[in-house]
Structure formats: C-alpha cells, structure tokens
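Q: Got a sequence here, can you model it:
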Amino acid sequence: MLKKHYFAALFAFMLLILSACGNTQTKEADAKTKKAEPKAAPTEMILATTTSTQDSGLLDFLIPMFEKENNVKVKTIAVGTGQALEMGTKGEADVLLVHAPAAEKAVVDAGDAINYKRVMYNDFVLVGPKENPSGVSGNDIQAAFKKLAETKSIFVSRGDDSGTDKKEKGIWTLLNIKPAGDWYVSTGQGMGQTLQVAAEKKGYVLTDRATWLAQSKNLSDMQIVVEGGKDLMNIYHVMQVNPEKHDKINSKDAKKFVEFMIDPKTQDVIENFGKKEYGQSLFIKYTE
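A: Next comes the predicted model:
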C-alpha cells in the first residue's frame, strides 16, 4: 500500500516538474516571439517653427526626446513666424511653435489653430558694434531706434515677417518712422544669418537673446547695447493646426507635441538649456 502511494506521489511530482518546464519554455517562446516582432514604423509630423528655436540649438535637444517617447519622426521647418503661421492656415503643418502673440491670436480666432499654450519666453535685445558709433545704450528701445534713424546708423532688419521682424516694425510704427535708405538693410533671412550680416556691415540689429547667446562666439566685434526694457519680452506659444479645417493634419501627434512642450519635465529642460555653456538660460519656462 505504501509502495502504491509512493509511486503515485512520484508520478504527481514528475507531472509538476514537466508542467513547470513547459510553462518556462512557453514563456521563453513568447518572449522570443515578442522580441522578434518588428517595431511599428514611426508616424510623421510636421513642425513649423521660428528660426530662433532652431538657431539657438533648443530643438536639437527637444525633438529627439519627443521622437523617442512617442515613436514619431518630426520634420522641422524653421522659417519666420509669419510664414509658419501661414503654413498653419493652409494646413501645411501639423503643429506650430512661434513668437508673435498678436499674429498668433488672429490665427487662433479664425479657427485655424487650437490647443493654444504658452511655453516659454526670453527677451529681445539690440546688438551693435563694440565701438557703438551711435552711442545708444540703456533699456529704452524706442529712444535707441529714434537715435539710429536720426544718425542714419546702419540698421540690419530681417525683413522676413518673423516674430522678431514684427517686433522691430512695431517699434518703428510707434515712433511714426518709416526706415528707408542706404542705412536700412533688409536681409530677408533668418536670425543667425541676419546677425552675421550686421557684423559684416558693423550695423545694429534687433535679435532674440537666445540666438544672440548661441551665435555670439562668432560675433566677437558685436555686443548688446540696449536691453531690459519692459516692452522687450519675447513670448513663445505652441498650438495644433485645427484638423476640423484641414483634414490631412496629424492631430494625434500634434496634440502629443503640445502636451510634451508644457510637460514639467520638458519645461525643466527648457529652463536649464544653455546654463552650463552660457551662464544663463536661453529660454525661461512659462506655462499657463
């Protein structure tokens, strides 16, 4: 009788071992199958943004983060804010990152953009040759522009309907001055290139601080001459292009990008970008 129970117990034990081995083999097989399954191809999203986010190097940090987290391939088109907003109204981009609040509001009010969020800010500064022949200084940008016009000091404008260009033109309008003549040079180019032209011509130029800091190592004969005015704040917003008006928009990833830009982790990256290299942040986080 004992012998019979012994063999029964032994048989049950062997079945248990075989079952365990089978489960292990099944798990290993499942793991191999999952490992062998190809990763889904990344989706594609078009970001239209201003040249300052590109020239400053910020996007070189942020875009790879977003792509990795969301399995998205981002095509970045860096143009002036006016052109970026126009791409949005035509449905030629999925998401916009720009810095001209008045022009942005018009696009949002027209229903061409949704999910409009404030992301970050820095400020505009007036840069000029170190010898500063016009003698402009301080924080009054209107007084500086007026003196530049009176002395016909070389002024280099982007002339590309960008956020910076809109800011510059707005200052001239407030002063009721229409700059023209040999002293006023329009490049029709981005901020980095316009700074280079200003350096070559020993002229003055309005720029965002981030691009100036990123490019200043190549502009040793230039310096900031006017900064700190309350009217020089430079605010950046992100927004989705409205899929209800443009049916080919990748609204799913555009929404993810907006959420990514205002996420606290991303905001910390923005706040710390440039601190080590330049001793100050190129952009300050500014979420709503």
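
Q: Could you use CA atoms for every contact and neighbour count after this?
A: OK.

Q: how about the helices of the stretch 101-250 of the chain, start to end?
A: Under the criterion DSSP state H, counting those that start in this stretch, helices of the stretch 101-250 of the chain are mapped to 101-109, 141-151, 163-174, 191-201, 209-215.

Q: can I get the ones you listed in CSV with distance to Ala40 and mean neighbour count?
A: Formatted as CSV, the helices of the stretch 101-250 of the chain follow (distance: least, CA to CA, whole Å; neighbours: other CA atoms under 10 Å):
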stretch, distance to Ala40, mean neighbour count
helix 101-109, 34, 15
helix 141-151, 52, 17
helix 163-174, 38, 19
helix 191-201, 37, 21
helix 209-215, 37, 22
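
Q: for comparison, sequence B:
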Amino acid sequence: MRAVLAGVVLLVLAACGSPAEGPAAGPSAERSLILATTTSTQDSGLLDELLPAFTEATGWGVKPIAVGSGQAIEMGRRGEADVLLVHSPAAEEEFVAEGTAGRRLLVMHNDFVLLGAEADPAGVRGLAVDEAMRRIAASGAVFVSRGDESGTHAREKSLWEQAGVEPAGAGYQETGQGMGATLRVAAEKAGYTLADRATYLSQPDGLAVLVEGDPGLLNVYHVIEVTTRAGDRVQPEAATAFADWITGTDAQQRIGEFGRAEFGQPLFVPDAGKPDPTG
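A: This next block holds a predicted model:
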C-alpha cells in the first residue's frame, strides 16, 4: 500500500512541479497588489506595456484602478491601494506629509498640451499658455474640462489662476470623466481642452496642438508607496516591489521606448535617478 501511495505522490509531484521548482508561472491570489493610477497611463497604453513585465519579473499580479490622481491619492489615504502612480505634485506632497505614505520616487515625465479645433476661434496658436487661457475665456469659446480633481484638472485650474481668470459661463463645460472621454467631447464640440501629450497622441480625435513647450506644461509622474499606517489591508512589500521595479533599469528602458515605433517619439521620458523638477 505504501508503495502505491508513494507512486501516487510522485505522479502528483511530476504533474504539478516539486516544491524545489518553486511556484507555477503566474501570480497567485496571495501575490496580487492594487495599483491606483491615472487614466493617462491606461488610455495611452503604458500599463499594457509595463504591468505584464512587472508580473513576470516579480511574481506579483497587479489590479490597476485608473482614476484621476486626486481619486488615486484618496484611495491611498484610505488604505485601499498598495501603491500609487500619479501626476499631481502638490497633492502628492500633501499626502506624503500626512505620514501614511512611504517613499515618493520620480518615475517619468511628459508634458501637457493645449488642444483645440484647427480653426482656433480664440486665436491662441503659438501663444504663451497664460495669454492663451485669457483669450479663451475672453472669447467665450468652449473649453472642456475634466472636472474630476485629476492631475490634469489640477494643472488646468492652476493655469487659469496664473492667468488671472476665473472660467465661467456656458462655454466652460466639465465632463467629470477621464482624459480619453474628455478629448472626445472636446472634439465633438470643437472646443479647447488641456491634455497630457501621451493620451493625445494615442487618441488624437481630430484636435490640434495649439500651445506647447511652455514650462508651466511640464507633467511629472511619481510612484508613492502606501504603508500599513493607512490601513491594515495595505501590503508594503508589494508597494516596495513595484516602486523598485518601475524605477529600475528594465522599466525605465521600456518607458523610454514606449510609443517610439508607432508615433515616432516616446510618449514618456524616463526620469528615475534624476533631479526632481517638482522639488
């Protein structure tokens, strides 16, 4: 009988792999983390490039939740995510200062662009961004805002403030949606909008770049570790694994190449290890 049982055990081990061989390929339910990130990383396709490579390298599966940066940070604040990938520096710094976050590391940047119909009814093409915002407001042209407390929305609000303008009236419209959806609405209404360049290039929707290259349009992304100080469900080892990987050589090379073949230029610039322009 023992010989028969031993044979059965050997057959099972042969089929499933012996303990010495390690776990089967692919993440287990116990090795899955929650990444709260921005719609721009999803809409641009960057997550599709990075997350499978991260899982293959570390064994951690990833459940990405793509929302605005403000919502992602709130998830971290409530302990509902293990790690954040966001682009709203002022809100990030406030969150880290509260003491529930771990490391905040520079990952990459691209830039924001002011978009509009080719006809450009407010005449903003090529202007400095402050003057462009003032002209749009003065003309009563349609401006489509995300209105969702995302990093893009936060930057838009700061641009209005720097321009000394309070957007109002029928021309100012909020979608309450992500970047891709907001681009589609702006195109349908032949209106202006602010977008990150990566999402615009991957979903142009008939809009033209009218203002770019202004220092106020720099768009910087950080990874932020969440700790158990935010909640008992947080997995700090998962956060560390993701932060280490996305700032490491493989991920940074992938970021630097992403979009080059399709668009003739990378959609993001890798920045890990460089001086942080946000301080």
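
Q: In the first structure, which residue is most central in space?
A: Thr53 (4.4 Å; CA atoms, centre = their mean).

Q: In a markdown table, list the helices of the stretch 101-250 of the first structure along with distance to Val258 of the first structure.
A: Below are the helices of the stretch 101-250 of the first structure laid out as a markdown table (distance: least, CA to CA, whole Å):
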| stretch | distance to Val258 of the first structure |
| --- | --- |
| helix 101-109 | 15 |
| helix 141-151 | 33 |
| helix 163-174 | 20 |
| helix 191-201 | 24 |
| helix 209-215 | 21 |
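
Q: what's the closest of those to Asn122 of the first structure?
A: Smallest distance to Asn122 of the first structure across the helices of the stretch 101-250 of the first structure (CA to CA): 6.6 Å, for helix 209-215.

Q: who touches the closest one?
A: 52-53, 55-57, 122-125, 191-192, 195, 278, 282-283 (CA atoms under 8 Å, 6 or more residues apart in numbering).

Q: so of these, which ones are in strands?
A: 122-125 (DSSP state E).

Q: Checking my notes, Ala72 of the second structure in a helix, right?
A: Yes - counting by DSSP: H, G, I helix; E, B strand; the rest coil, Ala72 of the second structure falls inside a helix.

Q: aligned partner of it in the first structure?
A: In the first structure, the residue matched to Ala72 of the second structure (TM-score structural alignment) is Ala84.

Q: Can you get me a residue count around its match?
A: 25 (other CA atoms under 10 Å).

Q: Could you check how far the closest residue to it other than its chain neighbours is from Met239 of the first structure?
A: Spatial nearest neighbour of Ala84 of the first structure, chain neighbours left out: Ala48 (5.2 Å); criterion: CA to CA, 6 or more residues apart in numbering. As judged by CA to CA, to the nearest Å, Ala48 of the first structure and Met239 of the first structure stand 10 Å apart.

Q: which neighbours do the two share?
A: Between them, Ala48 of the first structure and Met239 share these contacting residues under CA under 8 Å, 6+ apart: 95-97.

Q: Which member of those residues is positioned nearest Ser162 of the first structure?
A: Nearest to Ser162 of the first structure among those, with distances taken as CA to CA, is Leu97, at 12.2 Å.

Q: Can you classify Leu10 of the first structure as helix, strand or coil?
A: Leu10 of the first structure - assigned by three-state DSSP - is helix.

Q: Tell me the residue in the second structure aligned with it.
A: Using TM-score structural alignment as the criterion, Leu10 of the first structure has no counterpart in the second structure.

Q: burial measure for Leu10 of the first structure, as a count.
A: 12.

Q: try the one 5 residues further on
A: Other residues near Leu15 of the first structure come to 12 when the count uses other CA under 10 Å.

Q: element containing it?
A: Using DSSP states H and E, Leu15 of the first structure sits in helix 2-36.

Q: Run through the neighbouring helices and strands of the helix or strand following that helix.
A: Per DSSP H and E, the first helix or strand lying C-terminal to helix 2-36 of the first structure is strand 43-50. If contacts are counted by 3 or more CA pairs under 8 Å, 6 or more residues apart in numbering; DSSP states H and E, strand 43-50 of the first structure sits against strand 72-79, helix 81-89, strand 95-98.

Q: change it to 10 Å
A: On a contact count with 3 or more CA pairs under 10 Å, 6 or more residues apart in numbering; DSSP states H and E, strand 43-50 of the first structure meets helix 58-70, strand 72-79, helix 81-89, strand 95-98, strand 233-241, helix 251-262.

Q: Ranking those by mean neighbour count, which comes first?
A: strand 95-98 (a mean of 29; mean count of other CA atoms under 10 Å).

Q: Once aligned, what mean separation remains between that one and the second structure?
A: With mean CA distance after the TM-score superposition for the first structure, strand 95-98 of the first structure departs from the second structure by a mean of 0.2 Å once superposed.

Q: Which positions within the helix holding Leu15 of the first structure qualify as buried?
A: In terms of neighbour count (16 or more other CA atoms under 10 Å), helix 2-36 of the first structure has no buried residues at all.

Q: Can you tell me what Pro121 of the second structure aligns to in the first structure?
A: Matched by TM-score structural alignment, Pro121 of the second structure corresponds to Pro133 in the first structure.

Q: quick one: stretch 239-256 of the second structure aligns where in the first structure?
A: Counting by TM-score structural alignment, stretch 239-256 of the second structure pairs with residues 254-271 of the first structure.

Q: and the end-to-end length of the matching stretch?
A: This stretch, stretch 254-271 of the first structure, spans 22 Å end to end (CA to CA).

Q: now swap in stretch 183-196 of the second structure and tell me
A: Start-to-end span of stretch 183-196 of the second structure (CA to CA) is 10 Å.

Q: Same check on stretch 243-251 of the second structure?
A: In stretch 243-251 of the second structure, first residue to last residue: 10 Å (CA to CA).

Q: With stretch 58-73 of the second structure instead?
A: Across stretch 58-73 of the second structure, the terminal residues are separated by 24 Å (CA to CA).

Q: where does the residue nearest to the centre of the first structure sit relative to Asp161 of the first structure, distance-wise?
A: Noted for Thr53 of the first structure: a distance of 16 Å to Asp161 of the first structure, by CA to CA.

Q: Then Gly203 of the first structure?
A: Separation of Gly203 of the first structure from Asp161 of the first structure (CA to CA): 20 Å.

Q: To which residue of the first structure is Ala198 of the second structure aligned?
A: Checking TM-score structural alignment: Ala198 of the second structure goes with Ala210.

Q: Ile34 of the second structure now?
A: Mapped onto the first structure by TM-score structural alignment, Ile34 of the second structure lines up with Ile46.
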